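1. I would like the atomic coordinates for the input below:
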Amino acid sequence: MSVFCALRSFSFMAVIVCGLVTAAWSGLRHAPFVHDHDRGDVVWIDTGPR
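-> Okay, here's the model as predicted:
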């Protein structure tokens, strides 16, 4: 395999890997469970002596 062929294969692999990483990052960043914070009311229970 020539050096040019090796560099071309490596460049193609790098583009594919970067695309997959970008797609995964974007998918995880916009995933619902990342933004699903509990926004409910806080209920305090008084456990002190009466």
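2. CA only for contacts and neighbour counts going forward, please
-> Fine.
3. in stretch 12-20, what's buried?
-> By neighbour count, and taking 16 or more other CA atoms under 10 Å as the criterion, stretch 12-20 has no buried residues at all.
4. and the longest helix along the chain, what does it pack against?
-> Secondary structure of the chain per DSSP state H: the longest helix is helix 3-29. Counting contacts by 3 or more CA pairs under 8 Å, 6 or more residues apart in numbering; DSSP states H and E, there are no secondary-structure elements packed against helix 3-29.
5. let's see this one next, to set against the first:
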Amino acid sequence: MTIDCVNQVFAPGTIYVPTARGFVCLAATVELAGRKILVHRAAISLDAVDIVER
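-> A predicted model of the protein is given here:
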């Protein structure tokens, strides 16, 4: 598949960031053609309630 315009392909990602008190979960969605971060959220747990925008 060729990506020929913006807002065509999105990539979600989740990463754990180590801190002094444990870990923080960082979730983000990236638009691949423009390489822009569209949404990002940080949470101390992987509960969907913490990560999904309300």
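6. can you pull the TM-score for these?
-> Scored by TM-score structural alignment, normalised by the length of structure 1, the superposition of the two chains gives a TM-score of 0.19; 20 aligned residues with a CA RMSD of 3.3 Å.
7. picking that back up, which is the next helix or strand following the longest helix of structure 1?
-> Helices and strands here follow DSSP states H and E; after helix 3-29 of structure 1, the next one along the chain is helix 32-35.
8. neighbouring contacts of that next one?
-> Under the criterion CA atoms under 8 Å, 6 or more residues apart in numbering, residues Leu28 lie in contact with helix 32-35 of structure 1.
9. at 7 Å what do you get?
-> Under the contact criterion CA atoms under 7 Å, 6 or more residues apart in numbering, helix 32-35 of structure 1 has no outside partners.
10. grab the nearest non-local neighbour of Ala27 of structure 2.
-> For Ala27 of structure 2, ignoring the flanking residues on the chain, the nearest one in space by CA to CA, 6 or more residues apart in numbering is Thr14 at 4.4 Å.
11. check which helix or strand the one you found maps to.
-> Secondary-structure assignment from DSSP H and E places Thr14 of structure 2 in strand 10-19.
12. name the helices or strands packed onto that strand?
-> strand 22-31 (3 or more CA pairs under 7 Å, 6 or more residues apart in numbering; DSSP states H and E).
13. packing partners for the strand it packs on?
-> Under the contact rule (3+ CA pairs under 7 Å, 6+ apart), strand 22-31 of structure 2 is packed against strand 10-19, strand 36-43.
14. all good on my end, thank you.
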